[in-house]
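[1] the sequence and its predicted three-dimensional model are supplied below.
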Amino acid sequence: MSIKRYGVSGSTGTGGQHLPFAKAVEAGGWLYVSGQTPMKEGEIVEGGIIEQSRLAIQNCLDIMTNAGYQLKDVVHVKVILTDARYFQSFNKVFSEFFAEHPPARICAVADLVVDCKVEVDITCYNAERV
């Protein structure tokens, strides 16, 4: 079994800092997408929980798609919210993306190391990629 890393060079975070981890890692048909925040071009996009949730999820999906996986391949999602009051709004956005193929999920409340409201990571599986 080989391991493939996506987005190792050139990944930047807030303030243009180099990020010392892969955007995603693939092994044995599994794809693990690193936690994504509502960031574009290395900067957090301002907005409420709805806008930030859409962008964080979309960032995950963009990485997943670039690695050759599809929405139906998503088996698990981890969500970190900075405020429990965001839970219902996040669920509405989550349903927009995953209503047809709902994955397993965990959602927790915690502080984040960047100034945003949400972070999302996904795990995918595709037996054809083993």
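    Thanks, I have the structure now.
[2] going by C-alpha atoms from here, please, whenever you check contacts or count neighbours.
    Fine.
[3] where do the strands of this structure begin and end?
    3-6, 24-27, 30-36, 39-40, 43-44, 74-81, 104-109, 118-125 (DSSP state E).
[4] of the ones you listed, which is nearest N59?
    Nearest to N59, of all the strands of the chain, is strand 30-36, at 6.3 Å by CA to CA.
[5] packing partners for the closest one?
    strand 24-27, helix 49-66, strand 118-125 (3 or more CA pairs under 8 Å, 6 or more residues apart in numbering; DSSP states H and E).
[6] quick one: furthest residue from the center of the chain?
    Here the chain reaches farthest from its C-alpha mean at M1, the gap being 24.5 Å by CA atoms, centre = their mean.
[7] follow-up on the earlier one: tell me which of the helices and strands packed on strand 30-36 sits most buried.
    Of all the helices and strands packed on strand 30-36, strand 118-125 has the most neighbours on average by mean count of other CA atoms under 10 Å, namely a mean of 23.
[8] try it against this one:
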Amino acid sequence: MELKRTNYSSGAPLEEKVGYSRMVKVGPFIYIGGTTSVQPDGSIYGEGSAYEQTKYVLEKHVELLEKAGSKKEEVIKVKVYATDMKFVPDIAKAYSEIFKEVKPLCTVVGTPMLNRPTQLVEIEMDAVIGAIAE
């Protein structure tokens, strides 16, 4: 069975230069790649705040899902990379504000660094259109 694949770009210059998509939809399956709180002008949103960065990225992901015909209720997995595990309470607070009722899988992984020292979290997300919990 063949499934239609659609690549989505966020417009970041590196996407074209390096050759990656921000989000890929294959049939009903949606995969959003690692995203940080870099704003369109290149600055970091919520610099110094894991809560603000997490909330910003999760809201960005929900907007991307909507472009692909999905919604937050169809998210099945979220993976957060944090540069310090002391940020977990702040990450959890932002996460719960968006996903408390949805309850997707969630993993937080500690990593020594991201692309820039001011980036505290990077988030990946998977969703399946039609996968709404009962």
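    Now that the structure is in, tell me what you want to look at. Predicted model only: the values in this text are computed from it and were never measured.
[9] so after superposing, what's the score?
    Taking TM-score structural alignment, normalised by the length of the first structure as the basis, the two superposed chains have a TM-score of 0.86; 125 aligned residues with a CA RMSD of 2.1 Å.
[10] from I30 of the second structure, how far off is D126 of the second structure?
    6 Å (CA to CA, to the nearest Å).
[11] do T111 of the second structure as well
    For T111 of the second structure, the distance to I30 of the second structure (CA to CA) stands at 25 Å.
[12] now swap in A92 of the second structure and tell me
    Look at A92 of the second structure and I30 of the second structure: by CA to CA, they are 23 Å apart.
[13] repeat that for Y95 of the second structure.
    From Y95 of the second structure across to I30 of the second structure, the span is 19 Å (CA to CA).
[14] between the two, point out the one with more neighbours.
    The neighbour comparison of Y95 of the second structure against I30 (other CA atoms under 10 Å) goes to I30, with 26 against 20.
[15] from what I see, the more buried one and Y8 are in contact.
    No: judged on CA atoms under 8 Å, I30 of the second structure makes no contact with Y8 at a distance of 10.4 Å.
[16] shared neighbours of those two, which are they?
    Common neighbours of I30 of the second structure and Y8, using CA atoms under 8 Å, 6 or more residues apart in numbering, are M23, V24.
[17] tally of neighbours for Y45 of the second structure?
    When counting by other CA under 10 Å, one arrives at 19 neighbours for Y45 of the second structure.
[18] could you check how far it is from G19 of the second structure?
    As for Y45 of the second structure, its distance to G19 of the second structure is 24 Å (criterion: CA to CA).
[19] and N126 of the first structure, what's its match in the second structure?
    Aligned counterpart of N126 of the first structure in the second structure: I129 (TM-score structural alignment).
[20] what about that match, how many neighbours?
    Neighbour count of I129 of the second structure, defined by other CA under 10 Å: 20.
[21] can you pull the contacts of it?
    Neighbouring residues of I129 of the second structure by CA under 8 Å, 6+ apart: P28, F29, I30, G69, S70, K71, E74.
[22] perfect, I'm done here.
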